[in-house]
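Asker: Got a sequence here, can you model it:
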Amino acid sequence: MQRRRFLGLTAAGAATAALAPALTACGSEGSGGGTIRLVAADYGDNATNTSKKYWDSLARAFEEKHGDIKVEVHVYSWTEVDKKVADMVAAGKAPDLAQIGAYADYAAAGKLYRADQMLSIPTQADFIASIARAGEVQRVQYGLPFVSSTRRLFYNKDLFTKAGITKAPESWSDVQAAAAKLKTAGVKIPFGLPLGPEEAPAETLLWMLGGGGGYTDKDGAYTIASDENVKTFEWLRDQLVGKGLTGPGDPGRTNRQDVFDAFVRGDVGMLNGHPTLMQQAESKSVNYQTAPLPGVKGVSKSTMGVADWMMAFKQGHREQVGLFLDFVYSTKNVLAFTGQYDLLPVTTTASNKMQQDSDRKKLWPFLEQLQDADFYPADKTSWAKVSATVKERIGTVVRSGGDPAGVLGEIQREAESTEGASR
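Answerer: Here you go, the predicted structure:
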């Protein structure tokens, strides 16, 4: 599925942007006609639900209202879209708009318009505050959130009943006790722990938050090697993986989609998941439920929020791009896209409408968490490299003999060094 990339949110591909040559603006900054180019990611998993259908339809509707502005649409899979845009930028042929996974390197290199240079005041003010802040570099918004999601604990109700578990776990000790019962009941994977390269940064952050830590502090400084984070991974190593409660595979080599597929087959008792897992589970008639994420001493005080980004390159079509973006972020169009893929809207008005739509009731718990969710430090130009290192290294710390303090310390030092070099 191409949709799976959204909820991994890495900054891969954009890392080379800061090294690209400065762009030469073309066209006019003034109002008027012309053609704007959009490169977007595909959230569909087949030809019938490809995102290109959405964007083509949206572009034609926009052109009917603004006949002198044409929109040229290019849609690529998540496995290639970031690199496509990076290559275009490096060649001096950046698109006017890119809807991809990361923006910070382009912003730091001075290649993007600020949000207030393009959007009308009502559109800019309508972004959910917590998500909009994640699009800022030095308190200036360059990344426009496009779609979002939060995470919850998914559990198989039939397997819980079989194991004699009557309610969802709220603390890590509850998780361990439930996983032990599931193992005794013959469940193949009591707790799915995907610390493999597909989504290691996300699973890592979820556990960090549950342990009272995170990638950064409230001031944005890296805290990867904090005592809280070290204790979190020591607990995972000793109390979950070490007790054989994550199944026969190596969590450090297990990807998220592997665990999702196993959950859909009925082989997983519980795991951390996002809304699109509901579609997959329902398609196979899995009797599941969701609950808030467990934390070290009770329900976690926070969950992870993720977002994919829209950004506008300085290609000389600022006003035309602004008109199109105001159209893109209209409530009707936001709900049309998020509704197609079971994602969460990034604007307050669309969010409020979703909360009033009983057909979207299953998304309400995810939506309610969005205002206070913690996001990746996507505003940091160092995040691309840090994310890649987490993918490579974090799985080793939960193996027998793993060294959480040592590995997290190394990642911390690399993060600080990379961040310092980018200033």
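
Asker: C-alpha from now on. contacts and neighbour counts both.
Answerer: Noted.

Asker: Could you pull out the strands in the stretch 1-150 of the chain for me?
Answerer: Residue ranges of the strands in the stretch 1-150 of the chain, as given by DSSP state E, counting those that start in this stretch, are 34-41, 69-76, 97-100, 136-137, 140-141, 144-150.

Asker: for the stretch 151-300 of the chain, same thing?
Answerer: Assigned by DSSP E, counting those that start in this stretch, the stretch 151-300 of the chain shows strands spanning 152-156, 189-192, 268-273, 288-291.

Asker: can I get the strands of the stretch 1-150 of the chain in TSV with mean neighbour count?
Answerer: Formatted as TSV, these follow (neighbours: other Cα atoms under 10 Å):
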stretch	mean neighbour count
strand 34-41	20
strand 69-76	19
strand 97-100	25
strand 136-137	20
strand 140-141	17
strand 144-150	24
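
Asker: wait, which of these is closest to Ala336?
Answerer: strand 144-150 (11.5 Å; Cα to Cα).

Asker: Next, the angle strand 268-273 makes with that closest one.
Answerer: For strand 144-150 against strand 268-273, the angle by axes from the mean of the first three to the mean of the last three Cα atoms, to 10 degrees is 160 degrees.

Asker: Can you give the contact residues for strand 144-150?
Answerer: Identification of contacts with strand 144-150 by Cα atoms under 8 Å, 6 or more residues apart in numbering yields 7, 99, 115, 127, 131-132, 135, 274-275, 303-311, 338, 343-346, 366-367, 369-370, 373.

Asker: Proceed likewise with the subsequent sequence, for comparison:
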Amino acid sequence: MQRRRTGTIAVVSALGMTAVLGGCGLTGDSEEVTLELVAADYGDSEANSSQNYWDDLARAFEAKHPDVHVDVTVHSWNDVDREVREMVEAGDAPDMAQIGAYSDYADKDLLYRADDVLSIPVQAGFVSQLARAGQVNGVQYGLPFAASTRVLFYNKTLFDEAGITPPKSWDDLADAAEALKAEGVKYPYALPLGAEEAQAETMQWMLSGGGGYTDDVGTYSVDSPQNVTTFTWLKDELVGKGLTGPVAPGELNRADAFAAFAAGDVGMLNGHPSLMKMASDKGVKYGMVTTPGIDGASRNTLGVTDWMTAFKENGHQEEIGDFLDFVYSDENVLDFSRRYDLLPVTTSASQVMSTAKEDENLKPFLDELLLSELYPVGKTSWAAVSADVKKRIGQAVASGGSPEEVLGRIQTTAMRAGSAE
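Answerer: Okay, the predicted model is just below:
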């Protein structure tokens, strides 16, 4: 396939015909190459570990490319970003890393551009929102790898017992939570603003109120009037009325909220596709609807993607490109998405999934993908802002807390971190 090779073209221009006349390939074609990939584990047991997926994929690739070997090491999500960071700092970067962030590495010029390593059809085939989120200053470095969106899950049994229907607006949600509380439901609405993934629940609520972490031109707007209104409503209408359960939102982690839903103790919560299997395995009958917004169904939802990155350090540009083109074939993208209840990152695979009977359980999430907004991951400041959200946002809805003050402090962090970009 045709591939843009900006780096290689520059080398040829500098060397003239010397390399060609000397018979020396720029990528060492005559030698065997071993590519090192570090990846995250999406499985919940050894049996469905991502290591199995990558080992099968590597063998299939090697059968077509006998001079290229691919060694894959899989780490848990708790460890993978740290492991890669330590490798990079030690001067031993992998050829590729499938991780949660990319912008710091791009900012330090450690990564190949997408058009250095991907064929033109593969790069053009990414879902547009995801591709844009992989850009730093208009240049794509982050390659979307797996995506998800959020919808509102509700416990059908608890809703039937309370005689209520799924909410469409914030007022509907508050009314439903009141009815669930009257029936003795432990968590009428689970609001996980704990340190594990507070940035996700926060952004989902911001979007439902017409706000977000940034404004239309990409400037941080954490303390916008819309966001202040959203968290004031949460504090007064849900948390303050005892509708979010026995654990303070700032102490409730996403994993614990999901586990409580699977145990039948939660009436409603925002969730991503992995919650479907957790709930089904425990026999919970659940439904899914678009996240309620301030005056009806939310017009936007949170989209999340993880990233494939290609490091320059070892210089295996051609081989990395061949492998990544293989990784992003429809067959392999669909295989991974179906194994782990995730959304495809390519338009063609998304089209297949949207009409396939076997994927109908993912359709509510797939429908939301084109309306989704992602974290501002192209900003190197995002890591600092996300950490501050995890640290502070629970205080915004706590008794005696001030949403305006807490959001203002996070905005200050964002502006300070952003000034260095």
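
Asker: TM value for the aligned chains?
Answerer: Overlay of the two chains. TM-score (TM-score structural alignment, normalised by the length of structure 2): 0.92; 394 aligned residues with a Cα RMSD of 0.9 Å.

Asker: that older thread, just the buried residues of the contacts of strand 144-150 of structure 1.
Answerer: Burial by neighbour count, judged by 16 or more other Cα atoms under 10 Å, picks out 7, 99, 115, 127, 131-132, 135, 274-275, 303-311, 338, 343-346, 366-367, 369-370, 373 from the contacts of strand 144-150 of structure 1.

Asker: Name the single longest strand found in structure 2.
Answerer: strand 301-310 (DSSP state E).

Asker: if I look at the aligned partner of Met88 of structure 1 in structure 2, how far off is Lys357 of structure 2?
Answerer: Using TM-score structural alignment, the partner of Met88 of structure 1 in structure 2 is Met87. Distance, Met87 of structure 2 to Lys357 of structure 2, by Cα to Cα, to the nearest Å: 43 Å.

Asker: same deal with Glu161 of structure 2?
Answerer: 31 Å.

Asker: In this structure Leu245 of structure 1 contacts Ile189, no?
Answerer: Yes - counting by Cα atoms under 8 Å, Leu245 of structure 1 does reach Ile189; the two are 6.9 Å apart.

Asker: Which neighbours do those two have in common?
Answerer: Lys183.

Asker: Return the set of buried residues in the one helix or strand Arg392 of structure 2 maps to.
Answerer: Using DSSP states H and E, Arg392 of structure 2 maps to helix 382-396. Residues of helix 382-396 of structure 2 classed as buried by neighbour count (16+ other Cα under 10 Å): 382-383, 385-396.

Asker: Quick check: which of the strands of the stretch 151-300 of structure 1 is nearest to Gly32 of structure 1?
Answerer: Nearest of the strands of the stretch 151-300 of structure 1 (Cα to Cα): strand 268-273, 45.4 Å.

Asker: before we move on, back to that, for the match of Met88 of structure 1, what are its contacts?
Answerer: 93-94.

Asker: Next secondary structure element downstream of the helix holding Arg392 of structure 2?
Answerer: From helix 382-396 of structure 2, the next helix or strand downstream (DSSP H and E) is helix 403-418.

Asker: From what I see, Val38 of structure 2 and Trp77 are in contact.
Answerer: No - the pair Val38 of structure 2 / Trp77 is not scored as a contact, 11.5 Å apart, by Cα under 8 Å.

Asker: Could you look over the strands of the stretch 151-300 of structure 1 and pick the most buried one?
Answerer: strand 189-192 (a mean of 28; mean count of other Cα atoms under 10 Å).

Asker: The helix holding Arg392 of structure 2 versus helix 403-418: what angle between them?
Answerer: 170 degrees.

Asker: who touches helix 382-396 of structure 2?
Answerer: With Cα under 8 Å, 6+ apart as the criterion, helix 382-396 of structure 2 contacts 193-199, 202, 231-232, 235, 249-251, 376, 401-407, 410, 413-414, 417.
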